[in-house]
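> sequence-free structure coming up:
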């Protein structure tokens, strides 16, 4: 009997789109290897279907937490990208299937066959649990591109994920706009498909706004400094060496271990507590210190992030092939 791979994922205005894009990355890889893959998303998470369609892929709406389709399935491999899981749900799946879970700090993670937590620090060694940046996945567009630090900053990138639920974009733009205009620095904003605050930027006529771009790696490499949240974007920026300032959306993001000075990031913490003058001060410090930007870029590039997808895929295939 052939093994089907079933992705259960979340993706919405509050939780962002990182889970969606990760499922697309691994579904593509597993499909190429000959596996039949299906993706289910919860009612209300229509952003999943929208993004999947952009990649010419299908996803089906299903209340998978309560569905008999899920309860009655057997001999499949479930890949969960739904954040923290319950023990009851994972045990139900494991009665007749195998379970792999991403970014799962819930009690259900103890029951899974494999857990990948690239964003979080390992508090204790657990069998089949893999933590840290060695297990982050990057899209193919990041494989062969790097940023070269320039003496003069000409472009700044502001990108806060697929939804930017706290509208950190507005916070940053309003903090640095006057300085950038006075110093001939282009402000380049990349919004995701779930960003709902475009009208809030109407007061800043000299900004460049793009949405759903085809090649994010190329766009990142064209900018000298970036502002972002603490999701998957930090790994993308670090993989090509763009000096970056992090503003987090929520407390969970504050626990993401990679968005720290140790790995080359200025982390300003939660947006709701952040003052504009601190944003501007940190930004000016980076703009005016070429040697600091060089040092930060070098720190970022010391991490071999571009091999993470291969590492994770190898672990997934090991679970699939175990009898």
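The structure has been received and is ready for your questions. Predicted model, so just to flag it, every value in this text is computed and none were measured. Numbers count the residues shown, from 1 in each chain.
> C-alpha only now, for contacts and for neighbours.
Noted.
> can you show me the strands along the protein?
For the chain, the strands defined by DSSP state E cover 4-9, 36-41, 60-61, 77-81, 98-102, 114-117, 129-131, 155-159, 186-191, 207-211, 225-228, 244-248, 265-270.
> what helices or strands is the shortest one leaning on?
Read that as strand 60-61. Strand 60-61 sits against strand 36-41, with contacts defined as 3 or more CA pairs under 8 Å, 6 or more residues apart in numbering; DSSP states H and E.
> put this next to the previous one:
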């Protein structure tokens, strides 16, 4: 039996799909199965791909036939894509033993197979629900990296001493530098932990400009380092994608910034659950003032404690393990 994980990523479309697919790769590896982890991405990001144990492979276009030649009747094929069309999904459904489609926002009317959507409140999304489909919906099935499966006690300080800034694997909209400047000018006594992922296009520029004496740059952190940084932070300013679920797992009260249209479901769901403050879309003229208001609102220790506990109760970090177990059962393993 073979397991294929197909996804995409890069400087122009971000790294979130790769991160959650890497968590599935980890879950299968723990069960003694090494998936073929194939990512359609820019060759310039080879070092980032290597760190995620994936192979740069254009499975969607010129190398598609090579992929199909290697499929077997009992193969598990997981697709996490915003680029693949319905025809490609139909070809996978016809050839794979267990076809799996990771979705965020009911992007397609999917063919037969298993649809996975770990988004907050995904149980309420309007899927077609045919008889030849199975659905794994809600945060119970959010795939998080291995380090985030462990539970820990999150200390809630009386005051906000440390703010973490994280905008995914690429900082698609170039938010980090402006937010760091804003924090240095308005919160000079607060420790700033600035995540500069390996695929950041401006990380050298951000470091050159610098912050203040209370600024720490964390370069290309592993999942373990990310978790440790979250545990040390009283508050996070973050894009509204996959990282929000890791922050929820650790229990870090967060201020979200919407950097892509597909993040609206995450924001609406987490607002409904009372976990985040939302500063708005990335280019909103009042973004920084909204961030300031969010910090003020979350300055209360009691408020941060309430939000932290609520988020941790919702996300247990076992989504990738649940998914891999179900898929292997479907494949007869």
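Done, it's in. Keep in mind it's a predicted model, so treat the numbers as computed, not measured.
> work out the TM-score between the chains.
Taking TM-score structural alignment, normalised by the length of the first structure as the basis, the two superposed chains have a TM-score of 0.88; 314 aligned residues with a CA RMSD of 2.3 Å.
> what's the most buried one of the strands of the first structure?
strand 244-248 (a mean of 26; mean count of other CA atoms under 10 Å).
> that one against the second structure, how far on average?
With mean CA distance after the TM-score superposition for the first structure, strand 244-248 of the first structure departs from the second structure by a mean of 0.7 Å once superposed.
> other SSEs contacting that strand?
Using 3+ CA pairs under 8 Å, 6+ apart as the test, strand 244-248 of the first structure ends up in contact with strand 225-228, strand 265-270.
> CSV for the strands of the first structure, including distance to residue 68 of the first structure?
Below are these laid out as CSV (distance: least, CA to CA, whole Å):
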stretch, distance to residue 68 of the first structure
strand 4-9, 14
strand 36-41, 13
strand 60-61, 14
strand 77-81, 15
strand 98-102, 17
strand 114-117, 24
strand 129-131, 29
strand 155-159, 40
strand 186-191, 37
strand 207-211, 38
strand 225-228, 40
strand 244-248, 38
strand 265-270, 40
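> residue 165 of the first structure is nearest to which of those?
strand 244-248 (10.5 Å; CA to CA).
> who touches the closest one?
With contact meaning CA atoms under 8 Å, 6 or more residues apart in numbering, strand 244-248 of the first structure is reached by 168, 225-230, 237, 254, 259, 264-271, 283.
> can you pull the contacts of the spatially most central residue of the second structure?
Closest to where the C-alpha atoms of the second structure average out (CA atoms, centre = their mean) is residue 242, at 1.9 Å. Shown in contact with residue 242 of the second structure (CA under 8 Å, 6+ apart): 16, 19, 20.
> if I align to the first structure, which of those are still contacts?
Retained in the first structure (both residues aligned by TM-score structural alignment, their matches' CA atoms under 8 Å) from the contacts of residue 242 of the second structure: residue 16.
> with neighbour count and distance to residue 229 of the second structure added, can I get the contacts of residue 242 of the second structure in CSV?
Converted to CSV, the contacts of residue 242 of the second structure look like this (neighbours: other CA atoms under 10 Å; distance: CA to CA, whole Å):
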residue, neighbour count, distance to residue 229 of the second structure
16, 18, 19
19, 21, 17
20, 21, 19
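> if we only consider the contacts of residue 242 of the second structure, which is nearest to residue 57 of the second structure?
Closest approach between those and residue 57 of the second structure, by CA to CA: residue 19, at 16.5 Å.
> any idea how far the residue opposite residue 66 of the second structure in the first structure once aligned lies from residue 39 of the first structure?
In the first structure, the residue paired with residue 66 of the second structure according to TM-score structural alignment is residue 69. Using CA to CA, to the nearest Å, one gets 13 Å for the distance from residue 69 of the first structure to residue 39 of the first structure.
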